[in-house]
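Student: heads up, no residue letters with this:
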């Protein structure tokens, strides 16, 4: 064997070894990221990872205000209800009544959060404006069943089940609005692709992303400072499919919104470092039905109501007035 051939073989061996090492690294990193994204696991390491993933830091003062609001909502009067999802998973909801309801809200919370945490601050607004509210607990979280979250891909079916359930209850003939924050927003937006029950009059989506694939890519590249290449994307898609029987690229909010027939109010803050405001612009553009857009300057992720409560409430009340 001549020297040139030896060098070629050694060189090709180094390339193969490097590629193999890169493949192992990509697989290991992606496996961990998908576990954080989808698995129910609630240990402290996951909570710490969430802080890095979310991007927007929260002040201790705001955290305290939010915790107090959550405790107040949890301590209010409501019925705990259960339904069974189409795949047999138990879903839990908190059915809070007002005295003379004019409409019903189905409220879907976000990723690794809770119904009281995400809606505690706005709960009094709902109550004081004559809304019965069904605060759903998303699958794979808290008291609902399921080993995995689905980033809206599976939760959209659950949201539809809740809409059907509400129609069987007292006051079930009232206008119903699907309302969500963050992953909950994407859940209700993906639900818009179904043929919705006739009593669903609209959707309110606060800081929703376009698709699981898009938000994972954004978070990995912008918040974790890693390169989300085609290899990682393909691995993540297949891992997602193995866990929840649907791939991260199989469906999206724009896909659903192209079929949407009910009015949608899109809300987002300009300073959102978790879900970029551009994703709401993309969702808004894709929406085939009547639509409205509220962009709140200076608001971070899920903070639009906190930053400009007056404008937020005015916009939502006008939406109700127009579509009840």
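Tutor: It's in. This structure is a prediction, so every number in the text was calculated from the model and none was measured.

Student: switch to C-alpha atoms for all contacts and neighbour counts from now on
Tutor: Will do.

Student: now do the residue nearest the centre of the chain against residue 118, distance only.
Tutor: Nearest to the mean C-alpha position of the chain, counting by CA atoms, centre = their mean, stands residue 183 at 0.4 Å. Distance of residue 183 to residue 118, given as CA to CA, to the nearest Å: 11 Å.

Student: intersection of neighbour lists for the two?
Tutor: Listed as contacting both residue 183 and residue 118 by CA atoms under 8 Å, 6 or more residues apart in numbering are 109, 110.

Student: now the residue nearest to the residue nearest to the centre of the chain when sequence neighbours are not counted: how far from residue 54?
Tutor: In this structure, residue 183 finds its nearest non-sequential neighbour in residue 110, 4.4 Å apart by CA to CA, 6 or more residues apart in numbering. Residue 110 is 12 Å from residue 54, where distance means CA to CA.

Student: what's the first helix or strand after the strand or helix carrying residue 68?
Tutor: Using DSSP states H and E, residue 68 sits in helix 60-74. Per DSSP H and E, helix 60-74 leads on to strand 79-84 as the next helix or strand towards the C-terminus.

Student: can you name the next helix or strand after that following strand?
Tutor: In N-to-C order, the element after strand 79-84 by DSSP H and E is strand 90-96.

Student: between residue 110 and residue 54, which has more neighbouring residues?
Tutor: Ranked by neighbour count (other CA atoms under 10 Å), residue 110 and residue 54 place residue 110 first, with 24 against 16.

Student: who touches the more buried one in this structure?
Tutor: Residue 110 neighbours (CA under 8 Å, 6+ apart): 118, 138, 180, 181, 182, 183, 184, 185.

Student: and the second one, which of the three is it?
Tutor: Pointing back at residue 138 there. Secondary structure state of residue 138, per DSSP: H, G, I helix; E, B strand; the rest coil, is coil.

Student: here comes the other one, which I'd like you to weigh against the first:
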């Protein structure tokens, strides 16, 4: 009798465990597909479906900078064709900036920042990050592999213009991207500074925060399932997309900018990033600015702070 009961209990345990594992597998796959996979059956170029929750279609309009431009292409380490636009200012100074856009966006979202740098005499490169716009790729990696691509773009500039001084400027996921690029072992010496606007401490922390704050769901076990399937399907861990770790090893000065009313990436993350940074640094909190809107909220303060931070690092300052 005891043997029969033990067999029954073991069988029930294995059955329940199997159901939980299967449910976790499908839930994790759904979350990866919803948040990190680019494209739909109707539009293979579309951003991940989760982007529509952050930025409904038709919300933004973009004005392309009024400057001569040319398309650049690059092959990533894993064989993706990446695309960017090089804008040339009316009066070049030898200074360059690479502007990295946010999650689910394209280089068009960088145009408003590009226009301001062009007015300051910078050559501007606006890449479509991997799995965005014209660049190839299936998975958004929350800045991890994107940062490797940014380093290659910087190398492309440095090889073509040996005397160039390059600034990295990123917004949201683009900010995470340029922070991680700042710590890369192969970062060209031509890169002299980084400007990060509303970046997060880590992709895992950000998504866990949003799961709890926005969706009122426990981050456990959802985040564990997402990260498990992310590693299996997309080939990276959300824990590895960690700007807070990168800024401890940064090779260039970093300007941290964040809006005080950012509900997507909480301002406390900017303070944590600033505290973790071990290189020259400055923190600007823009009052009443929501996510990725600090430059629109106080345009004069934003770009004055950028210019002051870059003094002595780029030509003409």
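Tutor: Received it, and whenever you're ready, just let me know what you need. Everything quoted here is computed from the prediction, not taken from an experiment.

Student: now what about the TM-score between them?
Tutor: Once superposed, chain against chain, the TM-score is 0.87 (TM-score structural alignment, normalised by the length of structure 2); 308 aligned residues with a CA RMSD of 2.8 Å.

Student: now the strands for the stretch 101-250 of structure 1?
Tutor: With strands called from DSSP state E, counting those that start in this stretch, the stretch 101-250 of structure 1 shows them at 103-108, 131-136, 176-181, 200-206.

Student: show me which helix runs longest in structure 2.
Tutor: helix 2-35 (DSSP state H).

Student: residue 293 of structure 1 is in what secondary structure piece?
Tutor: According to DSSP H and E, residue 293 of structure 1 maps onto strand 291-296.

Student: can you name the residues of structure 2 that that strand overlays?
Tutor: Structural correspondence for strand 291-296 of structure 1: residues 281-286 of structure 2, per TM-score structural alignment.

Student: tell me the gap between the matching stretch and the middle of its chain.
Tutor: Chain-centre distance of stretch 281-286 of structure 2: 19 Å, with CA atoms, centre = their mean, to the nearest Å.

Student: likewise for stretch 215-231 of structure 1?
Tutor: Per CA atoms, centre = their mean, the displacement of stretch 215-231 of structure 1 from the mean C-alpha position of its chain is 18 Å.

Student: which parts of it are buried?
Tutor: Across stretch 215-231 of structure 1, burial judged by 16 or more other CA atoms under 10 Å covers 215, 216, 217, 218, 219, 220, 222, 223, 228.

Student: could those go into a markdown table alongside distance to residue 97 of structure 1?
Tutor: Below are the buried residues of stretch 215-231 of structure 1 laid out as a markdown table (distance: CA to CA, whole Å):
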| residue | distance to residue 97 of structure 1 |
| --- | --- |
| 215 | 35 |
| 216 | 37 |
| 217 | 40 |
| 218 | 39 |
| 219 | 38 |
| 220 | 41 |
| 222 | 42 |
| 223 | 40 |
| 228 | 45 |
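
Student: just name the closest of those to residue 35 of structure 1, please.
Tutor: Relative to residue 35 of structure 1, the closest of the buried residues of stretch 215-231 of structure 1 is residue 216; by CA to CA it sits at 12.2 Å.

Student: residue in structure 2 matching that closest one?
Tutor: Using TM-score structural alignment, residue 216 of structure 1 pairs with residue 207 in structure 2.

Student: kindly report the same for residue 40 of structure 1.
Tutor: Under the alignment by TM-score structural alignment, residue 40 of structure 1 pairs with residue 38 in structure 2.

Student: the closest residue to residue 301 of structure 1 other than its chain neighbours: neighbour count?
Tutor: Excluding the flanking residues, the one nearest residue 301 of structure 1 by CA to CA, 6+ apart is residue 272, at 4.6 Å. Other residues lying near residue 272 of structure 1 total 22 when counted by other CA under 10 Å.

Student: next one: residue 134 of structure 2
Tutor: Residue 134 of structure 2 has 18 neighbouring residues, counting by other CA under 10 Å.

Student: confirm for me that it is in contact with residue 74.
Tutor: No: using CA atoms under 8 Å, residue 134 of structure 2 makes no contact with residue 74, being 11.7 Å away.

Student: shared neighbours of those two, anything?
Tutor: Common contact partners of residue 134 of structure 2 and residue 74 (CA under 8 Å, 6+ apart): 82, 83.

Student: about what we covered before: for the residue nearest to residue 183 of structure 1, give its distance to residue 84 of structure 1.
Tutor: In terms of CA to CA, residue 110 of structure 1 sits 20 Å off from residue 84 of structure 1.

Student: what about stretch 83-97 of structure 1, how long is it end to end?
Tutor: First-to-last residue span, stretch 83-97 of structure 1, CA to CA: 18 Å.

Student: much appreciated, bye for now.
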